[in-house]
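Got a sequence here, can you model it:
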Amino acid sequence: MSKRDYYEILGVSKSATAEEIKKAYRKKAIQYHPDKNPGNHEAEEKFKEAAEAYEVLSNPEKRSRYDQFGHAGVGGAAGGGGGFGGGMSMDDIFSHFGDIFGGGFGGFSSFGGFGSSRSSQRVNKGTNLRVKVKLNLQEIANGVEKKIKVKKYVSCSHCNGTGADNGTAYSSCNTCHGTGHVTRVSNTILGQMQTSSPCPTCQGEGRVITKKCVHCNGEGLLREEEVLSIRIPAGVEEGMQLSVSGKGNAARRGGVNGDLLVLIQEEPHPDLIREGRDLIYNLTLSIPDAILGSTVEIPIVEGKVKVKIDAGTQPGKILRLKGKGLPEVNSYQHGDLLVRISVYIPKELSREDSKIIEKLKDSEAFTPKKGEEQNFFSRMRSMFE
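Got it, this is the predicted structure:
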């Protein structure tokens, strides 16, 4: 398939001036820009086609060869992959030609992600601030609002964070003429190419301070102590990091604040052990309580509960108290409280206690039944652990 005539693509005559060609390309690019035609493949191809035509016609040498030999003079026979637009990506097109649109693109503030930093002044961002917060088990179970005192950079109130005296002692940067970026032209095998980078004089701000604020020495920042209120959800755990947007250090000379990163640390509970959402309590029974049964108090996060111990409870048994564990973060699900049973075996006995045990030694009730010896010895080992 033959390529279309470049002059026809841009809608200009063969006698068009360089400025007319530039204006025509700008008009076509705005018409078929990807931001204006999302998902439209035909518009995207026309956008690339216009870029290819402009790349040739904006270069005097290439335009002369094209006028004399047609497409063959600028990249091969008609219908081949000639010209550079056919093989360039969107990023390449914006990289080379984005600067002809000045500070914006026909009302677009950026190029839809394609080189947007080239068409706008650089936005400063403050650094993140990291703090550690210790929580006890009750705070983790219920969630808590913590007030913490931190030293951080805040915007200077005397200059409103601008760094300029009274916030107004500014002038346009002479290097970039207020655009925030500088453009350089280099010669390549494809012709002259334009590249843009943040202005080294104003660091991309487009303006310079004529008189610095005496309170912050032109930085726009002051280091102060601030009390921050942080809402921590229920169910967090050791090592988890929460991010609070905009509560970090202020940006130099205005911009976007950094974030506050909150690292969670757990204070150990005197009785309960945490395993994910579940809590574990190790309960040690006396021999009579294990044999005859009893009622015991078990600690939970909110206090204590009474639990009935059945007669004949064996060492190693686990009682499960449903829903008495910890919640999952941002969920209605709760873990359980697991009560692990062990039995206390005294190392020393009085003479009277020894006589009682001797009487029980030959009792049938205290003799493991056939086939239960292994379970019996396993339980006995657990009692001594």
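
Please count neighbours and contacts with C-alpha atoms only from this point.
Fine.

Can you tell me the number of residues neighbouring residue 66?
19 (other CA atoms under 10 Å).

Hmm, residue 52 and residue 9 touching each other?
No - when contacts are counted by CA atoms under 8 Å, residue 9 is not listed as touching residue 52 (9.6 Å).

Comparing the two, which residue is more hemmed in?
A direct count of neighbours by other CA under 10 Å for residue 9 and residue 52 places residue 52 higher, at 21 against 18.

that's a helix at that one, yeah?
Yes - assessed by DSSP: H, G, I helix; E, B strand; the rest coil, residue 52 belongs to a helix.

distance of it from residue 46?
10 Å (CA to CA, to the nearest Å).

swap in residue 281?
In this view, residue 281 and residue 46 are 71 Å apart by CA to CA.

How about residue 62?
Per CA to CA, residue 62 is found 21 Å from residue 46.

Same check on residue 181?
29 Å.

Mind checking which of these two has more residues around it?
residue 181 (26 against 17).

Tell me how many other residues crowd residue 30.
Count around residue 30 with other CA under 10 Å applied: 18.

For the comparison step, fold the sequence that follows:
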Amino acid sequence: MTEHQARAAAAVLAEGLRDLRTLAARLDPPARVTVPAGPRAELLAALADRLGVPLAIGPAAPDGDSGVFERIIGERLGPALGRPGLDGLADDPTEITGIADRVTAASFDRFRTPLDAVAPDGARLPVYTAGDPAAPAVLIASACGMPAELCSRWLELLGDEYRVVTWETRGLFTDEPDFDKLAWDTEAQAGDIFTVMDHLGIRTAHLLGFCGGSVIALAAAGRGPERIDSLSLWHGAYELGPGSPKLDHHRNIQALMAMAAEDRETAAAVHAVFLGTMLGSTPPDLAHLVLYPFATPELFFRYCRLNGAITDIDVNPLLAGVDHPTLVVTSEDDTTANPLGSAEVARRLPNATLSVEPTGDHISLFKLGGRLGELARGFLREHPGGRAASR
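I've put the predicted structure just below:
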């Protein structure tokens, strides 16, 4: 095993750790990673410390039991910890610092702006950007409560032609002094779009809405129509009043979130049930991101407050007056959001185009499955826009 191969093996481990940082930072007590005492445990501890990933590293717990998130973290790190060549680096602090810093520089962290945007009520919004600041702007209103890193492939895809921007949901990713003093309704979340635009000096933009972000995008288009050039709404879950087309999964999720949003005690009581529901539909390679809002009962309570406000709102009033060029995308087999809801939204918007893909869901959306990238690029080229704010 050469030194180069040893460094490469350590870099793979560091990449796994960096991927877990957002989730691990929320777990209390820190997740246990079972590694026998020795050079590999020392290397893991040194890299975790340098990357700011809180972990409890050592032998298995006496009872042999591990929680959901410990299993997720263990499965994420397991292949990297099993690679040959990891021994012998732990006693070289300079080497470890270099590996960790190189991994950080190439990670999704490179897209984060130095300062968060701050909403009028004090909510801090972590902001991520890619592309030329002078290029037309594309904003991604992503799924409520999901880490921005889920949008990484979109930033990389569109960043060569556009200034691509996304942000993370208020109250879920920063240490807010008092979440209960922040607004959490749809109106506040739509306002965050303009907070982010003003923060970056963006006058107008194309707005992509992913999942529940589609509802936020519609609300923003009605609130500030002159600042939105065009819209695309991807796999939206819409409440369209009595008889609204919904799948059983959507109804069940709504019911659980409504219960959990009532108070923290109820959220803690149904937390495990909701987590079990999500585990069954989350691919292992994205579990550390998709399950972030369920890491603790407190995060789960906040998520249900914020996401419930989106899934429960009647979008009929939001559709009125939205005449922007709009692409509505769904699939024939989405098992989370009923495709008929997207079809109805497209029918009601006067300047909308509906695209029903043969297959796809919320996960394939973030993985840029099928021809989604081609659809997005094609629509953006037909409807160019996005300007910097006048100085």
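
Could you report the TM-score for this superposition?
Once superposed, the chains reach a TM-score of 0.20 (TM-score structural alignment, normalised by the length of the first structure), with 142 aligned residues with a CA RMSD of 7.7 Å.

Strands of the second structure, start to end?
31-34, 55-58, 117-118, 124-125, 127-130, 137-141, 163-167, 202-210, 228-234, 326-331, 352-357, 387-388 (DSSP state E).

Could you export those strands to CSV, including columns for distance to residue 316 of the second structure and mean neighbour count?
Listed next are the strands of the second structure as CSV, based on distance: least, CA to CA, whole Å; neighbours: other CA atoms under 10 Å:
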stretch, distance to residue 316 of the second structure, mean neighbour count
strand 31-34, 44, 21
strand 55-58, 47, 18
strand 117-118, 30, 18
strand 124-125, 28, 24
strand 127-130, 30, 22
strand 137-141, 19, 28
strand 163-167, 26, 26
strand 202-210, 17, 25
strand 228-234, 15, 26
strand 326-331, 16, 23
strand 352-357, 15, 18
strand 387-388, 29, 18
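
Pipe those strands into JSON lines and attach distance to residue 193 of the second structure per row.
Compiled in JSON lines, the strands of the second structure are given as follows (distance: least, CA to CA, whole Å):
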{"stretch": "strand 31-34", "distance to residue 193 of the second structure": "34"}
{"stretch": "strand 55-58", "distance to residue 193 of the second structure": "35"}
{"stretch": "strand 117-118", "distance to residue 193 of the second structure": "10"}
{"stretch": "strand 124-125", "distance to residue 193 of the second structure": "10"}
{"stretch": "strand 127-130", "distance to residue 193 of the second structure": "11"}
{"stretch": "strand 137-141", "distance to residue 193 of the second structure": "8"}
{"stretch": "strand 163-167", "distance to residue 193 of the second structure": "9"}
{"stretch": "strand 202-210", "distance to residue 193 of the second structure": "9"}
{"stretch": "strand 228-234", "distance to residue 193 of the second structure": "10"}
{"stretch": "strand 326-331", "distance to residue 193 of the second structure": "17"}
{"stretch": "strand 352-357", "distance to residue 193 of the second structure": "21"}
{"stretch": "strand 387-388", "distance to residue 193 of the second structure": "15"}
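
For residue 339 of the second structure, find the nearest of the ones you listed.
strand 326-331 (5.7 Å; CA to CA).

what's the closest one packed up against?
If you count contacts as 3 or more CA pairs under 8 Å, 6 or more residues apart in numbering; DSSP states H and E, strand 326-331 of the second structure packs onto strand 228-234, helix 339-348, strand 352-357.

So which elements touch the second one?
Okay, so that is helix 339-348 of the second structure. Under the contact rule (3+ CA pairs under 8 Å, 6+ apart), helix 339-348 of the second structure is packed against strand 326-331, strand 352-357.

just so I know, which of the ones you listed lies nearest residue 297 of the second structure?
Nearest of those (CA to CA): strand 326-331, 31.7 Å.

that older thread, I'd like the helices and strands packed on strand 326-331 of the second structure written out as a markdown table, with distance to residue 187 of the second structure added.
Listed next are those as a markdown table, based on distance: least, CA to CA, whole Å:
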| stretch | distance to residue 187 of the second structure |
| --- | --- |
| strand 228-234 | 16 |
| helix 339-348 | 19 |
| strand 352-357 | 23 |
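
Which one, of those, ends up nearest to residue 249 of the second structure?
Closest among these, using CA to CA: helix 339-348, at 13.1 Å.

Give the buried residues for the closest one.
Going by neighbour count (16 or more other CA atoms under 10 Å), the buried part of helix 339-348 of the second structure is 339, 340, 341, 342, 343, 345, 346.

angle of that helix against strand 326-331?
In terms of direction (axes from the mean of the first three to the mean of the last three CA atoms, to 10 degrees), helix 339-348 of the second structure departs from strand 326-331 by 160 degrees.

The nearest residue to residue 193 of the second structure once chain neighbours are set aside: what's it in contact with?
Counting by CA to CA, 6 or more residues apart in numbering, residue 193 of the second structure lies nearest to residue 220, which is 7.2 Å off, once chain neighbours are set aside. Going by CA atoms under 8 Å, 6 or more residues apart in numbering, residue 220 of the second structure touches 190, 191, 193.

between those, which is closest to residue 166 of the second structure?
Residue 166 of the second structure lies nearest to residue 193 out of those, by CA to CA, at 9.1 Å.

Please tell me how far the closest one sits from residue 218 of the second structure.
Distance from residue 193 of the second structure to residue 218 of the second structure, by CA to CA: 11 Å.

Would you confirm that residue 199 of the second structure contacts residue 124?
No - with contact defined as CA under 8 Å, residue 199 of the second structure does not count as touching residue 124 (11.5 Å).

Spit out the residues that contact those two alike.
Common neighbours of residue 199 of the second structure and residue 124 (criterion: CA under 8 Å, 6+ apart): residue 117.

Now do the helices in the stretch 251-391 of the second structure.
264-279, 287-290, 297-312, 316-319, 339-348, 362-366, 372-382 (DSSP state H, counting those that start in this stretch).

Dump those helices to JSON lines, plus distance to residue 75 of the second structure.
JSON lines is the format used below for the helices of the stretch 251-391 of the second structure (distance: least, CA to CA, whole Å):
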{"stretch": "helix 264-279", "distance to residue 75 of the second structure": "14"}
{"stretch": "helix 287-290", "distance to residue 75 of the second structure": "10"}
{"stretch": "helix 297-312", "distance to residue 75 of the second structure": "23"}
{"stretch": "helix 316-319", "distance to residue 75 of the second structure": "43"}
{"stretch": "helix 339-348", "distance to residue 75 of the second structure": "34"}
{"stretch": "helix 362-366", "distance to residue 75 of the second structure": "19"}
{"stretch": "helix 372-382", "distance to residue 75 of the second structure": "29"}
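
Lovely, talk soon.
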